[in-house]
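Asker: What follows is a predicted structure for the sequence shown.
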Amino acid sequence: MSLSNSNSNEQLPTVDEHHACEYLGTALTIFVIGASGDLAKKKTYPSLFALYVSGYLPEHVVIVGYARSPKNDVDFRAQIAPWIKPKNSEYEAKKEAFLNKLIYRSGAYDSAEDVGKVSKEMEALEEAKGSSVINRLFYFAIPPSVFVPIGTSIKKAALTTRGWNRLIVEKPFGHDLTSFNKLSADMGALYGEDEIYRIDHYLGKEMVQNLLILRFANAIYEPIWNRNYISSVTITFKEDIGTQGRGGYFDSYGIIRDVMQNHLLQVLSLVAMEPPARAAGKDYSNYIRDEKVKVLNCIEPIKLENTVLGQYQGDKERNEPGYLEDPTVPKGSVTPTFATTVMYVNNPRWAGVPFIMKAGKALNERKGEIRVQFKAPPGAEHMFPGVKIPVQELVMRLQPDEAVYIKMNVKSPGLQTKAISSELDLSYAERYEGAEVPDAYTRLILDVLRGKQAAFVRDDELRAAWTIFTPLLDEIEGQKVKPLPYAFGSRGPKESDELVNKVGFQYHHGAYQWQPRVRTTSALKKDTIKSIEEDQEQEEQELRRSRRKRRPVELLSPSEELPHSKSPNKRRIISTKNEMVEILIRARPAVQATAAARAAAAKKEEKKKKRTQPLVKRKKNTPKKEKETRVILSPVQDEKKKTPLKKRSSKARRSLEPAYSYESQTEYVSNLIAELYEEQEQDDRGMYNISRDTVVTKTSTCKRSQEVQDLSMEEFRRLMTYGEVSVESVSSTILPFLRLGEEDVFFDLGCGTGKILVQAALQTPCKTTIGIELMQNRVQEGEKALARLEERDIPILRGKRIEVLQGDICEPPDEAGLMNATVVFINNVMFGPVLMLKVMALLKDMRKLKRVVMLRKICERHGNEKCTRAGNYCIDYVHPPEEAEIDVSWADKTSVYLYESLEYSLGELRRQMINMQSPTPKGKGKKQSSPVPPVSHADFEAKLDAVAS
């Protein structure tokens, strides 16, 4: 089917005849609400791009993003661009055209006026197309707390009257039955059920979409799809990762609300429902959804005695933290990260058959599957006495690597009469090689455009789902049930296996896992002695052991082969220096183990050499060779003192630390910081018009100094304005000014989310970097980023302290230890004279302070010699300061100023003077400090005069 008004002259991918793409001939505007958030960047816009390049969006489609964070179109497109990843050169050519279609506007969600202004602007673009039909799609990539406010604003000011209006609403749909009913009633008062598309991306997965065809279009399944032949149905969702620094969000939901009440229950309804009157063709959506509601209404509320809860603990060997070790998780949390529950469908088809749901994080593998176990064939035990008949299964792998396989019994090859399990399998990747399986979000957004609601959750479905789970959730939370501990990387609590065994589920020695492969003749011969099942069990055990004992990762040159590829059958070549750095950083515990082993071996070898080497007498007056200090990953050093590249590379190989050019290092650090702070999209980012409400609510829990309390609301709002210095400027200018050493204690006062702290820790030897910030939301974002950083286990950060604390810099929290600071950075652009004087008094009390770097001159208001207060700000600091230009988020350019402590400068000069006058002490075996180059008396006096003046 080719459409002349599409953006491609090629044939469109085949779609169902009904619900075809009539919308392509109309004007279409897509509003992405919450466009600056994580979901929109990672899922919504990439899916829209996939539809665009496939010809499923009109050439002149209008795509407008709406959120509270102010930014222009250029900045917004730059933010989205990294997430648009074309699959081939043809798609790459269309990427720029797609990005140029993106528009961004900001405003409040509860303001019909703001929404109306954007709507009026879009109307002008729609009218320019000359279409008589104008359709509008609103994608809610926002939390449910703002569904009703933005829904109300759209209803008042943004609906089209010349076509359809459709809303895509993301989960979670409530927190329990009561909250869902309220949300449903509020949204139902604004929009009809045919306008609301509640999206559950699991319903867009290829294998879930395949369920109805598999069940009802194959004669071999439907006749046996009932209690007479099926002994159990298990639906599993397993992740091999933990919360990864996002435990604060997860903790408010838990594994049951996060996965089971929605994703897994939707899958169960498709497995257990009765045949719908129609599953394709015209207006079939409600036939399917009607049957799903019927089967859900047959499930009784889940009981606590049929449920096992777990919470993962850390694995020190793999350097994986436990759930409670996640800094974003409340102390003592009893939120489950694992759950197994058994439920029953009380109808004639399924009476007595256990439906088992299992979901968890930090388990032994990543997997989503449906496993249907069949009852033993009648009379088989009598027919084959003494022969154990393995259980038969139908398995549908949902993720990763979609597949369907039947595990059936055959005789083992050879002379034995032994039943063994073999599989008839269909691997989508192998059978349909080259076929493009659309992403779940792409498929579902297309369904919305075509008006297909079958894969979306209806209001009464959700009510039935919450009816099943709410009593269990109330009991768990009311009794504060403590989850059972399980090890990171395990199968979960053993009580889970005991529960499913009790209701009839059978394991294959607890370790069966299907992996499609070609069996050789020698392998078949081997199976006459040892069954295929036992062979598979052994392979599975070896796989688990290999995961626990990770191989050491060696440093690779750019042309060497990467041993750890995601696919064991594929070879990949490292082509860039940056990729090498990324590999090293992600090596995690393996790097540490290899480095420790090498260090131990080197130390042993060095001792051996010392024992065998003859003593060499050093000539008199020959100075000891100064011990070389290596700065790791730091471009901030004197060009003349840089170690030659050849030596630096060899040292980097020995220590597994990358040593590349300044540009490579800065690019790596920039990319790393962008990843760490990927979710930092709060309302006040980069703003000069931060709202008063935000200022009040985000600082209310923190003690404020008198100077801050005396500020007017406008002054306080301006003081809380957030701005950032570019990563490049921090590398090239600020870090050289700071001159951080290993023993320095560095503070960033008013640190925002702490990016400069991270950069200082990465690019200097400094072991302690601490920030103080008054705004609570920025501190929380910083803590999330630091948690992600800790998970990466970067070798050069081991033993370093990086911390973001909430507090007023004029009344710093005790745990910060601000009086120990040796180097301080302050973004004082918004500091008034009174506050600046207070800060200077604070700096004066820091007896260890060496240097202060600021973004405004200390004395700029009192620099004139006629001013009676001239010099009040800098009485203890060298003046004038060193100055340099930097790039910042709030202006084209600004300057940065370095001030050195007078006491520290004099101390340094005195040390040089003493060093110049004192002869080198003699003494056998005494280790002397490296000499400082001497200065003449005249030079010393000149410098002293300059400082004193």
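Answerer: Received it, and whenever you're ready, just let me know what you need. Numbering: from 1, shown residues only.
Asker: Every contact and neighbour count from this point should use C-alpha atoms.
Answerer: Noted.
Asker: Next, the buried residues of the helix or strand where Arg289 lies.
Answerer: Mapping Arg289 onto the secondary structure by DSSP states H and E places it in helix 285-296. By neighbour count on 16 or more other Cα atoms under 10 Å, the buried set for helix 285-296 is 285-296.
Asker: Same question for stretch 38-53.
Answerer: Judged by neighbour count (16+ other Cα under 10 Å), stretch 38-53 contains these buried residues: 38-41, 43-53.
Asker: can you tell me which of these are in helices?
Answerer: Using DSSP state H, the members of those that fall within helices are 38-39, 45-53.
Asker: can you tell me which of these lies nearest to Cys21?
Answerer: Leu51 (11.9 Å; Cα to Cα).
Asker: For Leu24, see how far away that closest one is.
Answerer: Computed as Cα to Cα, to the nearest Å, the Leu51 to Leu24 distance reads 12 Å.
Asker: Mind listing the shared neighbours of these two?
Answerer: When Cα atoms under 8 Å, 6 or more residues apart in numbering defines a contact, the residues bordering Leu51 and Leu24 alike are Leu57.
Asker: Wait, Phe895 touches Val853, no?
Answerer: That one is not Phe; residue 895 is Ser. No. Ser895 sits out of contact with Val853 when judged by Cα atoms under 8 Å, with a separation of 10.6 Å.
Asker: more neighbours, those two?
Answerer: For Ser895 versus Val853, neighbours defined as other Cα atoms under 10 Å are more numerous around Val853 (25 against 14).
Asker: what's the helix or strand for Tyr405?
Answerer: For Tyr405, the host element (DSSP H and E) is strand 403-411.
Asker: if we look at whichever helix or strand comes after that strand, which residues are touching it?
Answerer: Tracing the chain C-terminally past strand 403-411 and defining elements by DSSP H and E, one meets strand 419-427 next. The list of residues contacting strand 419-427 from outside it, by Cα under 8 Å, 6+ apart, reads 387-390, 392, 401-412, 516, 531-533.
Asker: A further structure is provided below for comparison with the first:
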Amino acid sequence: MPTANGGRTNPLRDPRDKRLPRIAGPCGLVIFGVTGDLSRKKLMPAIYDLANRGLLPPGFALTGFARRDWNAEDFGQVVYEAVRKHARTPFRQEVWDRLAEGLRFVQGSFDDDASFDELERTVRELDEKRGTGGNHAFYLSIPPSAFPVVCKQLARSGLSAQEDPDVWRRVVIEKPFGHDLASAKELNAIVNEVFPEDSVFRIDHYLGKETVQNVLALRFANQLFEPIWNANYVDHVQITMAEDIGLGGRAGYYDGIGAARDVIQNHLLQLLAFTAMEEPTSFSSDELRAEKIKVLKAVKLALPLEETSARGQYEGGWQGGEQVPGLKEEEGFNPESTTETFAAITYEVENRRWAGVPFYLRTGKRLGRRVTEIAVVFKRAPHLPFDATMTEELGQNALVIRVQPDEGVTMRFGSKVPGNQMEVRDVTMDFGYGNAFTESSPEAYERLILDVLLGEPSLFPVNEEVERSWEILDPVIEFWADSAEGPDGYPAGSWGPDSSAEMLARTGRHWRRP
């Protein structure tokens, strides 16, 4: 586009250029549950890191709401300590001083009208003194049981009102989004009574990870992979989220929830959707969500469930050179409970691209190591012009996307072993984020909080996605609840119960050992 001086517009100054960082406009954030671990370890440090990267407006305001008998200075000290301990980026005094000017604290309980009236006055004062422009997001870092009363208070006090089309009010919800389909629908109805769906941001922090978003870049920015990303070439897909820790102090909270509800319903089904979805016509939020919902509607359970699912509870043993207790010995856990700490489920995607390809999802605690990965395992070559002895150590080709902790991509393929003989065995080609890029990846909460303030909803599940995910999982939970047999035991430090290995062995497959 010609300019007045006869030159051409610098593409780096083009507002449509997606390479430019997007900076949030005037706004503030209110955190309910500000005294919790999530707020101290993730939210507050992420806000500082965004400010340090120049992505927050100069007048940004952060307001905490809790029962603690704190004043603004006490709250400022809590935020300061959280930032110094957990922030990703270096501490800079000038950044902190600017951020600290916008800190406020409101003491109160969720059922106290006066406290929410004070919060409303605080928000108005911030609009006047900090220039937040009436734009505020409310982060509900609280148990779902408290959502109804907080949403009711936000509506009663006028905090949720969006009368001016140029002013926004948004609500941020942490998982769990219910504990089954019925409760998810009830929760959605409660929130949508106060906030329209386009103002609701449901946080699944896995969707903020760089490597999850890289699934889309890997597939749709390269000609190399998409032609073989289908049932003609793919044998099966394994999606794993393994933790090497036990329940510890969360035993009481975890009882009755379990691994499937805690991880498969949200994190792993979202990873499945990214892996299996069709190419969107654009990366607008509407188009991206449409393709995710479409593929989730095609996801079906492989049957019978007694052969295509497995669950377990970890037992005591040695892990990392340390003797650790079993689940039933964890303080606060009911030894009669059948809540699973390991879950594996087989799904199928009933469409032309994926017909006949099983998707194996597994998650567990006290497993061999902490790792999250997506492994696309390909079919064997239809013909090998080698003697059997030449390829006896050759496995199946695989593309593995490592979500955490060592973010990157690994390709496994066959290569000749150096020497006079023709011998082929597996080798790997590895791409690591830490080696390829000089800038470290932002924390997931940095990306997601910024997207909330920008009103960018692409990485946040909508009602339909949440409810469809429960439809997919509920039959498994009900089957386990009705089963006469409880979860199988597995030793701490292993990769789950024998029933999980048998689930794949029935079709001649086996789990990867990450």
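Answerer: Sure thing, it's come through. All values reported here derive from a predicted model rather than from experimental measurement.
Asker: Quick check: TM-score for this pair?
Answerer: Here the TM-score of the superposed chains, computed with TM-score structural alignment, normalised by the length of the second structure as the reference length, equals 0.90; 490 aligned residues with a Cα RMSD of 2.3 Å.
Asker: quick one: which of the ones in helices among the buried residues of stretch 38-53 of the first structure is nearest Ile103 of the first structure?
Answerer: Taking those together and measuring to Ile103 of the first structure by Cα to Cα, the closest member is Tyr45, at 12.0 Å.
Asker: Can you give me the neighbour number for the closest residue to Thr35 of the second structure other than its chain neighbours?
Answerer: Ranked by Cα to Cα, 6 or more residues apart in numbering and with sequence neighbours excluded, the top spatial neighbour of Thr35 of the second structure is Ala66, at 6.9 Å. The local packing of Ala66 of the second structure (other Cα under 10 Å) involves 19 other residues.
Asker: For Asn188 of the second structure, which residues are in contact?
Answerer: By Cα under 8 Å, 6+ apart, the residues touching Asn188 of the second structure are Asn463.
Asker: Regarding it, which helix or strand does it belong to?
Answerer: For Asn188 of the second structure, the host element (DSSP H and E) is helix 181-194.
Asker: re the thing from before, give the PyMOL command for selecting the buried subset of the contacts of strand 419-427 of the first structure.
Answerer: When burial is assessed using 16+ other Cα under 10 Å, the buried subset of the contacts of strand 419-427 of the first structure is captured in PyMOL by this command:
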select buried, resi 389+390+392+402+403+404+405+406+407+408+409+412+531+532+533
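Asker: list the contacts for the residue nearest to Gly34 of the first structure when sequence neighbours are not counted?
Answerer: For Gly34 of the first structure, ignoring the flanking residues on the chain, the nearest one in space by Cα to Cα, 6+ apart is Ala67 at 4.7 Å. Shown here is Ala67 of the first structure, whose contacts under the criterion Cα under 8 Å, 6+ apart are 33-36, 105-109.
Asker: now the second structure: which of these match?
Answerer: Under the criterion both residues aligned by TM-score structural alignment, their matches' Cα atoms under 8 Å, these that remain in contact after alignment to the second structure are 33-36, 105-108.
Asker: just checking, what's the longest helix in the second structure?
Answerer: helix 463-482.
Asker: residue range for that one in the first structure?
Answerer: Aligned by TM-score structural alignment, helix 463-482 of the second structure falls on residues 459-478 of the first structure.
Asker: Which position in the second structure pairs with Arg246 of the first structure?
Answerer: Under the pairing rule here (TM-score structural alignment), the equivalent of Arg246 of the first structure within the second structure is Arg250.
Asker: one step back: if you count neighbours, what's buried in the helix holding Asn188 of the second structure?
Answerer: Going by neighbour count (16+ other Cα under 10 Å), the buried part of helix 181-194 of the second structure is 181, 184-185, 187-188, 190-192, 194.
Asker: Whichever helix or strand comes after that helix against the first structure, how far on average?
Answerer: Tracing the chain C-terminally past helix 181-194 of the second structure and defining elements by DSSP H and E, one meets strand 200-203 next. Relative to the first structure, and after both are superposed, strand 200-203 of the second structure has an average distance of 0.5 Å to its aligned residues, where the measure is mean Cα distance after the TM-score superposition for the first structure.
Asker: helices or strands next to strand 200-203 of the second structure in the packing?
Answerer: Helices and strands touching strand 200-203 of the second structure, by 3 or more Cα pairs under 8 Å, 6 or more residues apart in numbering; DSSP states H and E, are strand 169-174.
Asker: can you tell me what part of the first structure the strand it packs on aligns to?
Answerer: Alignment note (TM-score structural alignment): strand 169-174 of the second structure is matched to residues 165-170 of the first structure.
Asker: For the match of Arg246 of the first structure, grab the count of nearby residues.
Answerer: Other residues near Arg250 of the second structure number 13, with proximity taken as other Cα under 10 Å.
Asker: cool, Leu415 of the first structure as well?
Answerer: Using other Cα under 10 Å, Leu415 of the first structure is surrounded by 9 other residues.
Asker: Residue in the second structure paired with it?
Answerer: With TM-score structural alignment defining the correspondence, Leu415 of the first structure maps onto Asn420 in the second structure.
Asker: now swap in Val233 of the first structure and tell me
Answerer: In the second structure, Val233 of the first structure lands on Val237 (TM-score structural alignment).
Asker: Over to Met273 of the first structure?
Answerer: In the second structure, Met273 of the first structure lines up with Met277, judged by TM-score structural alignment.
Asker: for that match, what are its contacts?
Answerer: If you count contacts by Cα under 8 Å, 6+ apart, Met277 of the second structure has them with 291-292, 294-295.
Asker: From the residues you listed, pick the one nearest Val371 of the second structure.
Answerer: Proximity to Val371 of the second structure was ranked across these by Cα to Cα; first place goes to Lys292, at 24.1 Å.
Asker: Tell me how far that closest one lies from Phe460 of the second structure.
Answerer: Lys292 of the second structure sits at a distance of 11 Å from Phe460 of the second structure (criterion: Cα to Cα).
Asker: Kindly report the same for Lys185 of the second structure.
Answerer: As for Lys185 of the second structure, its distance to Phe460 of the second structure is 17 Å (criterion: Cα to Cα).
Asker: the helices in the stretch 651-800 of the first structure, which residues?
Answerer: Under the criterion DSSP state H, counting those that start in this stretch, helices of the stretch 651-800 of the first structure are mapped to 662-676, 692-699, 706-709, 713-719, 727-729, 735-738, 755-763, 776-792.
Asker: how distant is the fifth one from the center of its chain?
Answerer: How far helix 727-729 of the first structure lies from its chain's middle: 24 Å, per Cα atoms, centre = their mean, to the nearest Å.
Asker: what's the answer for the last one, then?
Answerer: Chain-centre distance of helix 776-792 of the first structure: 11 Å, with Cα atoms, centre = their mean.
Asker: okay, and that helix goes to which residues in the second structure?
Answerer: Alignment note (TM-score structural alignment): helix 776-792 of the first structure is unmatched in the second structure.
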